[in-house]
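Engineer: Build me a structure from this.
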Amino acid sequence: MAHLSQNPADKERFICVYPIYINSKKTLAEGRRIPTEKAVENPSCAEIRDVLTAAGMNVYVENNKMHPREWNRDVQFRGRVRVQVKQEDGSFCLDKFTSRREVMFYVAEMIPKLKTRTQKSGGGDTSSQQGDGGKKSKKKKK
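Structural biologist: Now for the predicted structure:
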């Protein structure tokens, strides 16, 4: 029975990562929390989720939540990602993430490497392949 009462509290202890925290288009006063040169242009919750899931983190998205300083009510700016940094016993889930800042820096570093980002800026001729790693092409057109 004690396990059931702990479950909701566990989710409450997950840290929140709003896209605004790592958005290079925002100022510190508007809610950005990392330096502009390390931040990403208009990140989405889905991108944050994808990066952290790939890193092996326990995450879930709350689409109906918004950062209080976000004035734009568009769907792309909505949502936040909850991330489990510590386990029930207080130990860290992954050693490389021991603080919110480390999580934010990692996400901001990895989002530009996502396929969805590399394809947009890749140009016309490389749109069907990944931008950086064109060595292994699994799909060959006949």
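Engineer: contacts and neighbour counts: CA atoms only from here.
Structural biologist: OK.
Engineer: in a strand, that's where Arg117 is, yeah?
Structural biologist: No - read with DSSP: H, G, I helix; E, B strand; the rest coil, Arg117 is helix and lies in no strand.
Engineer: next up, for comparison:
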Amino acid sequence: MPKSKKQSRNSMTGGIPTPPPQSQSPFMMDLDDEDPPDMMPALPAYTKITSDDSAYKTWVCLYPVYFDSTKSVQNGRKVVKDNAVQNPLAKDIAESVKMLGICCVFEPHKTHPKDWANPGRVRVQLFTEFSKPFINDIPTRKELIKRVAKILSEIQGENPQKFPPSHSPAASSGILLKETKSSDTNVSGGGSSSTSSSVTSTSQNNTTTSSNSSKKKGRKGRK
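Structural biologist: This is a model prediction of the structure:
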């Protein structure tokens, strides 16, 4: 009895049946479709991407000068000097606000008019849209500044900043270097002037002594 075509094919392939055709995977994108599916993962519900900053225009602003121990009250400091730190950084202020559990926005290129050498600003959502504080223990801006100052002193207390940050306009323009050189020049100039004055006084004394001795010699010669 002659073998069928199907049996002859199986004998040629060693008896291994041909696998059935697989259906297209649902994760594969058909390039022939006019509107291919969006392969980007969905963002979480709490994530918001926007370029409009009008949403936080009314938020409270915090500047590093508010907490700077090197600044006076007239120059912008808003906390007691014992609670202030030296040259605080805006990023550490934002971290302090985060530790309080309040939403904030860090703006690294904003500056205070009286403290342009230390850039950075933090906007804090102190109140809700119904004008109620997010945290009942922090109902005012003054209380917020006190809380931030306490945390900031713990962050920067062990490693105080001696100079403004490297991205400061003062550091990039070389003003700090000029001030250092000028102070060194004043010190050296003061020392040289005192030395020259002492030399001058010594020379004057020598001149007076020589003139007196010449007068004495003249008197002896006359006798």
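Engineer: Check whether the residue nearest to Glu102 of structure 1 when sequence neighbours are not counted sits in a helix, strand or coil.
Structural biologist: Leaving aside its sequence neighbours, Glu102 of structure 1 sits nearest to Lys96 (C-alpha to C-alpha, 6 or more residues apart in numbering; 7.6 Å). Classification of Lys96 of structure 1 using three-state DSSP returns coil.
Engineer: separation between Lys96 of structure 1 and Asn23 of structure 1?
Structural biologist: 22 Å (C-alpha to C-alpha, to the nearest Å).
Engineer: ditto for Thr98 of structure 1
Structural biologist: 22 Å.
Engineer: who's more crowded, those two?
Structural biologist: With neighbours defined as other C-alpha atoms under 10 Å, Thr98 of structure 1 and Asn23 compare such that Asn23 has more, 25 against 14.
Engineer: Enumerate every residue touching the counterpart of the more buried one in structure 2.
Structural biologist: With the correspondence set by TM-score structural alignment, Asn23 of structure 1 lines up against Asp68 in structure 2. Neighbour list for Asp68 of structure 2: 77, 84-88 [criterion: C-alpha atoms under 8 Å, 6 or more residues apart in numbering].
Engineer: Tell me which entries of those lie within helices.
Structural biologist: Within these, no residue falls in helices by DSSP state H.
Engineer: Of those residues - the most surrounded one?
Structural biologist: Pro88 (30 neighbours).
Engineer: show me the residues around that residue that make contact.
Structural biologist: Applying C-alpha under 8 Å, 6+ apart to Pro88 of structure 2 gives the contacts 64-65, 67-68, 152, 156, 160-161.
Engineer: From Arg78 of structure 1, how far off is the residue most central in space within structure 1?
Structural biologist: For structure 1, Ile48 is the residue whose C-alpha lies nearest the centre (C-alpha atoms, centre = their mean; 1.6 Å). With distances taken as C-alpha to C-alpha, Ile48 of structure 1 is found 13 Å from Arg78 of structure 1.
Engineer: In what element of secondary structure is Val148 of structure 2 found?
Structural biologist: helix 141-156 (DSSP states H and E).
Engineer: Following element in sequence after that helix, please.
Structural biologist: With DSSP H and E, the next secondary element past helix 141-156 of structure 2 is helix 169-173.
Engineer: Which of the three states applies to Arg49 of structure 1?
Structural biologist: helix.
Engineer: OK, contacts around the equivalent of it over in structure 2?
Structural biologist: Taking TM-score structural alignment, the alignment pairs Arg49 of structure 1 with Ala94 from structure 2. By C-alpha under 8 Å, 6+ apart, the contact set of Ala94 of structure 2 is 104-106, 122.
Engineer: surely Arg77 of structure 2 meets Tyr63?
Structural biologist: No - applying C-alpha atoms under 8 Å, one finds Arg77 of structure 2 not in contact with Tyr63, separated by 9.4 Å.
Engineer: which residues are in contact with both of the two?
Structural biologist: Joint contacts of Arg77 of structure 2 and Tyr63 (C-alpha under 8 Å, 6+ apart) do not exist.
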